[in-house]
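A.B. asks: Attaching a predicted model along with its sequence, questions to come.
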Amino acid sequence: MFRQRLASALVGIPVVIAVSYLGGLLYVALITLVGLLALREYYTLTAIDDKGSMILGFGGHVLLTALLWLQGFTAFSAGFFAIFVFINIFWVLTYPRDFRILSFLLWGFVYVTGLMGFFVLLRELNTGFSAVLTVFVAVWASDTGAYLVGMSVGRHKLIPAVSPKKSVEGALGGMLATGLILALLAPQLGLVRLPALILGLTLSVAGQLGDLAESALKRWANIKDSGSFLPGHGGVLDRIDSLLFAAPLAYLFF
């Protein structure tokens, strides 16, 4: 398992960093593709399996991401509410249809499309690449620190009902690792050390909450992994759950 995780990371991380550095259409295309893969797994977790609903979800994701990149957050917001109205009309015209699916569909736009959109906004900043790289480094440091400390000295369960393997010690280890790493790399990331330390602690907490939120969703759906797209890592949603919660806070910071 560890070798698979390491191999996937060694291949995937350089690709993600290179595309983030280049930015532009290629970067937005990657964000859109990752979002589509995550949405597909989310639809499996929430039992959305009819083609009409999935087409609405995938199409809306592509449209909203394009609006965000081309026209900004105002256009994205207008597009979201237009899609909300359209989906409700669709539900009326195709009645009877389970309204729980409508709720899950709209929540997918918020959870995946909306939160992924902050990576588009981050990259559009003057220090866009550094900002995106900061989020990646923070989440990777948090995940690694939490895993190593939790495996070594983890004794007290964090929230066992949601994620039985996570420990309080691991969570604290992830926070400490992230704070120290961002403080050490602050000059390279264009940051001042003390704010970088505080940002690291904050992004670690946000990332771990994102991980727990997805764990709760999987626990509710009675599914271990969101998918099997990445060897040793589970699904795409399993890999971006922490990033989804960290990106909005990073955007506010920058």
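C.D. replies: Sure thing, it's come through. Note that this is a predicted model, so its numbers are computed, not measured.

A.B. asks: Only C-alpha atoms from now on, for both contacts and neighbour counts.
C.D. replies: Noted.

A.B. asks: which residues in the stretch 101-250 of the chain form strands?
C.D. replies: Secondary structure of the stretch 101-250 of the chain (DSSP state E, counting those that start in this stretch): strands located at 157-159, 163-167.

A.B. asks: Residue 132 is nearest to which of these?
C.D. replies: strand 163-167 (26.6 Å; Cα to Cα).

A.B. asks: of all the strands of the stretch 101-250 of the chain, which lies closest to residue 131?
C.D. replies: strand 163-167 (28.2 Å).

A.B. asks: Tell me which residues of the lengthiest helix in the chain come out buried.
C.D. replies: Taking DSSP state H as the criterion, the chain has its longest helix at helix 193-221. Residues of helix 193-221 classed as buried by neighbour count (16 or more other Cα atoms under 10 Å): 193, 196-215, 217-219.

A.B. asks: any idea how far the closest residue to residue 224 other than its chain neighbours is from residue 171?
C.D. replies: In space, and not counting its chain neighbours, residue 224 is closest to residue 218: 6.4 Å by Cα to Cα, 6 or more residues apart in numbering. Noted for residue 218: a distance of 20 Å to residue 171, by Cα to Cα, to the nearest Å.

A.B. asks: Check residue 214 too.
C.D. replies: Applying Cα to Cα to residue 214 and residue 171 gives a distance of 16 Å.

A.B. asks: repeat for residue 74
C.D. replies: 36 Å.

A.B. asks: ok, those two, which is more surrounded?
C.D. replies: The neighbour count for residue 74 versus residue 171, taken as other Cα atoms under 10 Å, is higher for residue 171 (24 against 11).

A.B. asks: you'd agree the more buried one is up against residue 208?
C.D. replies: Yes - the criterion here is Cα atoms under 8 Å, and residue 171 meets it with residue 208 at 7.5 Å.

A.B. asks: would you list every one of the helices in this structure?
C.D. replies: Under the criterion DSSP H, helices of the chain are mapped to 2-22, 24-45, 51-71, 73-93, 99-108, 115-123, 128-153, 168-184, 186-189, 193-221, 236-253.

A.B. asks: Please state the offset of the last one from the chain centre?
C.D. replies: Its chain's average C-alpha position is 4 Å from that of helix 236-253, according to Cα atoms, centre = their mean, to the nearest Å.

A.B. asks: structure B:
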Amino acid sequence: MKERILTGFIGGAAFLIFLYLGGKLFASLISLLTVIAYIELMKMAKIRLWSFPSLLGIVGVITPILSTFLFLGDYSFLQGFERILISVAFLLLIYIVISKNQFTFEQAGICLLGIIYIGVGFYALIDTRISSGLAYFVFILILIWTTDSGAYFTGRYIGKNRLWPSISPNKTIEGALGGVGFAILVGLLFQLFTSFFNGYMTVIWMSLLISLVGQLGDLVESAIKRYYEVKDSGSLLPGHGGILDRFDSLLFVFLILYLLQMH
């Protein structure tokens, strides 16, 4: 427990510092986390790190972030992303033939889906920080963390009905509802002291959306780990697992907000 708390404190503080500084420093940190998270996915899927598909996937997952934020200063991400996806898919399909099915169609799908899930998800963090500013980003973080804490304590003390036992045995319906309730409460308090949004109804449905999508992101990553029969996505963060374990909710929330143009 001490190791978990210490890692969480140091890691959280470092992330918040880079978040506050913003710009290329924050983009550089997110670029590093993107690569690590993709490597974790490759390891779970038992795709060799130094193989052509893994290296191609790393290039695919990081190129948009690097080219957009570190070199060109052009924030029109999706204009070129489809070409990256098509090019990667084309090369992976060719490699299936070259490897004589040692590399499979299923593994090619994992590499490609990983680029979308991890690459676009982490990209959305940077885009939100740039386009919407620090306060909005912090608001989202607070709601995600509140949801996690609210769900944990509610589930621990009054949770009886399992939410999705085949995916995440410890989560309960009561915990999920408690996480949503706490998120809405904290969202309303945020609005009370900051008047950041246009009215309390906006805050309520934003808090509801962020809380529900964050919990869904957690379940998605749990499903991936259960499929590959691993406890954690990695071991980089002692007591917490890997990068995907810590950013599962954030990736989904920021991705959905980006797609809905709510960033």
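C.D. replies: Received the coordinates, thanks. What you are looking at is a predicted structure, and each value in this text was computed from that prediction instead of being measured.

A.B. asks: against the second structure, where does stretch 153-167 of the first structure fall?
C.D. replies: Using TM-score structural alignment, stretch 153-167 of the first structure lines up with residues 158-172 of the second structure.

A.B. asks: got the contact list for that stretch?
C.D. replies: 155, 173-176, 219, 222-223, 226 (Cα atoms under 8 Å, 6 or more residues apart in numbering).

A.B. asks: now do stretch 169-182 of the first structure
C.D. replies: By Cα under 8 Å, 6+ apart, stretch 169-182 of the first structure touches 134, 137-139, 141-151, 153-156, 158, 193, 196-205, 208.

A.B. asks: average distance between that stretch and the second structure?
C.D. replies: Superposing on the second structure and averaging over aligned pairs (mean Cα distance after the TM-score superposition for the first structure), stretch 169-182 of the first structure comes out at 0.9 Å.

A.B. asks: ok, now stretch 135-146 of the first structure?
C.D. replies: Mean for stretch 135-146 of the first structure is 1.0 Å (mean Cα distance after the TM-score superposition for the first structure).

A.B. asks: what about that stretch, distance to the chain center?
C.D. replies: Distance, centroid of stretch 135-146 of the first structure to centroid of chain: 13 Å (Cα atoms, centre = their mean).

A.B. asks: What residues sit buried inside that stretch?
C.D. replies: Buried residues in stretch 135-146 of the first structure, counting neighbours by 16+ other Cα under 10 Å, are found at 135-146.

A.B. asks: Now do that stretch: everything it contacts.
C.D. replies: Residues contacting stretch 135-146 of the first structure (Cα under 8 Å, 6+ apart): 169-178, 181-182, 200, 203-204, 207-208, 242-243, 246-247, 250.

A.B. asks: run the last query once more with 7 Å
C.D. replies: When contacts are defined by Cα atoms under 7 Å, 6 or more residues apart in numbering, stretch 135-146 of the first structure is touched by residues 170-171, 173-175, 177-178, 182, 200, 203-204, 207, 242-243, 246-247, 250.

A.B. asks: Over to stretch 58-71 of the first structure?
C.D. replies: 32, 36, 75-76, 79-80, 109, 113, 117, 120.

A.B. asks: Need these in a markdown table (columns: distance to residue 67 of the first structure).
C.D. replies: Formatted as a markdown table, those follow (distance: Cα to Cα, whole Å):
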| residue | distance to residue 67 of the first structure |
| --- | --- |
| 32 | 12 |
| 36 | 16 |
| 75 | 6 |
| 76 | 5 |
| 79 | 8 |
| 80 | 10 |
| 109 | 14 |
| 113 | 12 |
| 117 | 10 |
| 120 | 11 |
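
A.B. asks: Now distance to residue 43 of the first structure and neighbour count too, for those, in a markdown table please.
C.D. replies: Shown next, in a markdown table, are these (distance: Cα to Cα, whole Å; neighbours: other Cα atoms under 10 Å):
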| residue | distance to residue 43 of the first structure | neighbour count |
| --- | --- | --- |
| 32 | 16 | 23 |
| 36 | 10 | 20 |
| 75 | 26 | 15 |
| 76 | 22 | 21 |
| 79 | 21 | 18 |
| 80 | 19 | 21 |
| 109 | 11 | 22 |
| 113 | 13 | 26 |
| 117 | 19 | 26 |
| 120 | 23 | 25 |
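
A.B. asks: Select, from these, the two members most distant in space.
C.D. replies: 36 and 75 (20.2 Å).

A.B. asks: buried ones in stretch 22-38 of the second structure?
C.D. replies: By 16+ other Cα under 10 Å, the buried positions in stretch 22-38 of the second structure come out as 22, 24, 26-31, 33-38.

A.B. asks: Just the closest of the residues you listed to residue 242 of the second structure, please.
C.D. replies: For these, the nearest to residue 242 of the second structure is residue 37 (7.6 Å; Cα to Cα).

A.B. asks: thought the closest one was touching residue 244?
C.D. replies: Yes - between residue 37 of the second structure and residue 244 there is a contact under Cα atoms under 7 Å: 5.6 Å.

A.B. asks: Please, a PyMOL command that selects the buried ones among the contacts of stretch 135-146 of the first structure?
C.D. replies: Selection of the buried residues among the contacts of stretch 135-146 of the first structure in PyMOL, burial being defined by 16+ other Cα under 10 Å:
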select buried, resi 170+171+173+174+175+177+178+182+200+203+204+207+242+243+246+247+250
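
A.B. asks: Count residues in the vicinity of residue 244 of the second structure, would you?
C.D. replies: Residue 244 of the second structure has 24 neighbours, counted by other Cα under 10 Å.

A.B. asks: Over to residue 8 of the first structure?
C.D. replies: 15.

A.B. asks: Contacts for stretch 45-55 of the second structure next, please.
C.D. replies: By Cα under 7 Å, 6+ apart, stretch 45-55 of the second structure touches 39, 42, 92, 228.

A.B. asks: Is it correct that residue 129 of the first structure is in contact with residue 20?
C.D. replies: Yes - checked against Cα under 7 Å, the pair residue 129 of the first structure and residue 20 is within contact range at 6.4 Å.

A.B. asks: Which of the two has more residues huddled nearby?
C.D. replies: residue 20 (23 against 19).
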